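# Generate coordinates for the sequence data below:
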Amino acid sequence: MAGLRARHRQARVEQVLNVASELFASQGYETTRIEEIAESAQVAPATVYNYFTTKANILTTLAVRHVRASLPERRALVRDPPADPMDAIRAFEKLLADQALRTLSRECWRAILSAPYREPRGTAHRVSLRFQWLIKRHYVLMLTGFQERGTIKKDVDLEVLADLVTAIGTYHFSRLVSDDEMTIDDLKEAVERHLDLVFAGVIAQPNPKAPKPKSTGPKPASKRKQRDE
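Alright, predicted model coming up:
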């Protein structure tokens, strides 16, 4: 009997989440009220408050559900990435952005990304840190494969590299969700510019086609002697 009650409760939770997701997408996160979610889900508002306490907790739960549903696709790419590390990271960042906007609106992601500033060390902040940790773990796994194949130098600290790549991706994703005119292709190009610096370094390489500078100093003694003779 207890198992049946638990299943019924989970079914109601899923119904509330599905309705909330639809309302957030159609009329916006900020303007949607819990009472509207309850009415559309055909449950009492008190039931929604009992399950989630706040609207922000509903959004956090939707984000967790999104990540869980996204993991198989991410793992498949990590296991079989493009042969070039840059191409692999570009593909993974594009996948992350595609999955995110496929599930939740930009407005929802703005609310999620702002949680650490609005509620430091709160539930949403802890969930956000967990998301970042998962992305970093995937990058460590992917980059380890490249390092084992000799594509990445053996002395590169992959934990540090994964931290840096994750930070670059997070920064540009925050730009994407804060700017309604920015596209995923724009994000891909912006990430690529920073990755070029990470993987190629910032030391300029000599251009073999550049003309050699003319010497303005004194000629060597041997050449002066030949000319005098």
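
# going forward, measure contacts between C-alpha atoms and count neighbours the same way
Fine.

# what's the neighbour count on Gly28?
15 (other CA atoms under 10 Å).

# correct me, but it touches Trp109?
No - with contact defined as CA atoms under 8 Å, Gly28 does not reach Trp109; the gap is 11.6 Å.

# Leaving out sequence neighbours, find the closest residue to Gly28.
Excluding the flanking residues, the one nearest Gly28 by CA to CA, 6 or more residues apart in numbering is Glu107, at 7.2 Å.

# Could you do Arg137 as well?
In space, Arg137 is closest to Ala162, 7.9 Å off (CA to CA, 6+ apart).

# Assign the one you found to helix, strand or coil.
In three-state terms, and counting by DSSP: H, G, I helix; E, B strand; the rest coil, Ala162 is helix.

# dump the residue contacts of it.
With contact taken as CA atoms under 8 Å, 6 or more residues apart in numbering, Ala162 is in contact with 136-137, 139-140, 143.

# to compare against the first, here's another:
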Amino acid sequence: MCARTRTEEDGQGRGLRARHKAERRSRILDAARELLRAEPESVLSTERIAERAQVAPATVYNLIGPRDKVWEALAAGFTDELDRRLALLGTDDPRDVVESTVRLFVDDPVVSRRLVREWEQSGLVLDRSPLTQLRRALADARARGVLHADADTDALASVVGAGCVGALHQWVAAQIDDERFLARALLALDVSLAAAAADSHRDRLLAPLRSRGGSA
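I've put the predicted structure just below:
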């Protein structure tokens, strides 16, 4: 009985330590976001993050890592939030995936712009959640007969993803505004859907392209 109780206590202790660790990690990332929003052009240093989060610089390094890992963790936070938004929508519509992705970035423009500009692997920022969700949505469209039975939905998702990344970088560079960012991301989707459309759905999937004309 004593041994069993000790085991339970050890497990509770580990659980408590893991929870505290997760809470400190979350506080560190919140502090990084707050710093970026308060001073958009400032250097995001480990020391400044630690001061804002009220932890030691070594804690930032141990729980997150150097600055590049901070950007990576912030990117993971974006995709976690996208997962949450898509789960709330409860939809398999590829258009919802693209629109939700764009709105995620424009809702937090300072952080997302700095992330894309300064993270060396920023091209991977859309690699996890949106592409996974998009592949699933396109495969579902193929299964429902909306797309040709032989359509390569993984390839289609990659093409849409590349178009979204290109639009994202244009938006980050202030070459296009929020509205045009969304329009160009949706254009990449609409072109891909139209190219792979089953005959019975071709006119419907071509309609957005016909109505858009040269506006994108």
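
# re earlier: so what corresponds to the residue nearest to Arg137 of the first structure in the second structure?
Counting by TM-score structural alignment, Ala162 of the first structure lines up with Ala157 in the second structure.

# Likewise for Gln10 of the first structure?
Under TM-score structural alignment, Gln10 of the first structure pairs with Ala22 in the second structure.

# Now do that match: how many residues are near it, please.
Neighbours of Ala22 of the second structure (other CA under 10 Å): 13.

# quick one: buried residues of the helix or strand harbouring it?
Take DSSP states H and E as the rule and Ala22 of the second structure turns out to sit in helix 2-38. Going by neighbour count (16 or more other CA atoms under 10 Å), the buried part of helix 2-38 of the second structure is 24-29, 31-37.

# Show me what that helix is packed against.
helix 46-53, helix 57-63, helix 67-89, helix 109-118 (3 or more CA pairs under 8 Å, 6 or more residues apart in numbering; DSSP states H and E).

# what kind of secondary structure is the alignment partner in the second structure of Arg79 of the first structure in?
Using TM-score structural alignment, the partner of Arg79 of the first structure in the second structure is Thr91. What three-state DSSP gives for Thr91 of the second structure is coil.

# Distance check, Thr91 of the second structure against Gln133 of the second structure.
10 Å (CA to CA, to the nearest Å).

# quick one: which of those two has more around it?
Neighbours were counted for Thr91 of the second structure and for Gln133 using other CA under 10 Å; Gln133 has more, 22 against 13.

# My guess is that one contacts Val98. True?
No - Gln133 of the second structure is beyond contact range of Val98, at 9.6 Å (criterion: CA under 8 Å).

# anything in contact with each of these two?
With CA under 8 Å, 6+ apart, Gln133 of the second structure and Val98 have no common neighbours.

# centre of the chain versus the helix or strand where Ser192 of the second structure lies, how much separation?
Under the criterion of DSSP H and E, Ser192 of the second structure resides in helix 178-195. Relative to the centre of its chain, helix 178-195 of the second structure is centred 17 Å away, using CA atoms, centre = their mean, to the nearest Å.

# Check which helices and strands the following helix or strand past that helix sits against.
Downstream of helix 178-195 of the second structure, the first helix or strand assigned by DSSP H and E is helix 202-212. Packing partners of helix 202-212 of the second structure (3+ CA pairs under 8 Å, 6+ apart): helix 178-195.
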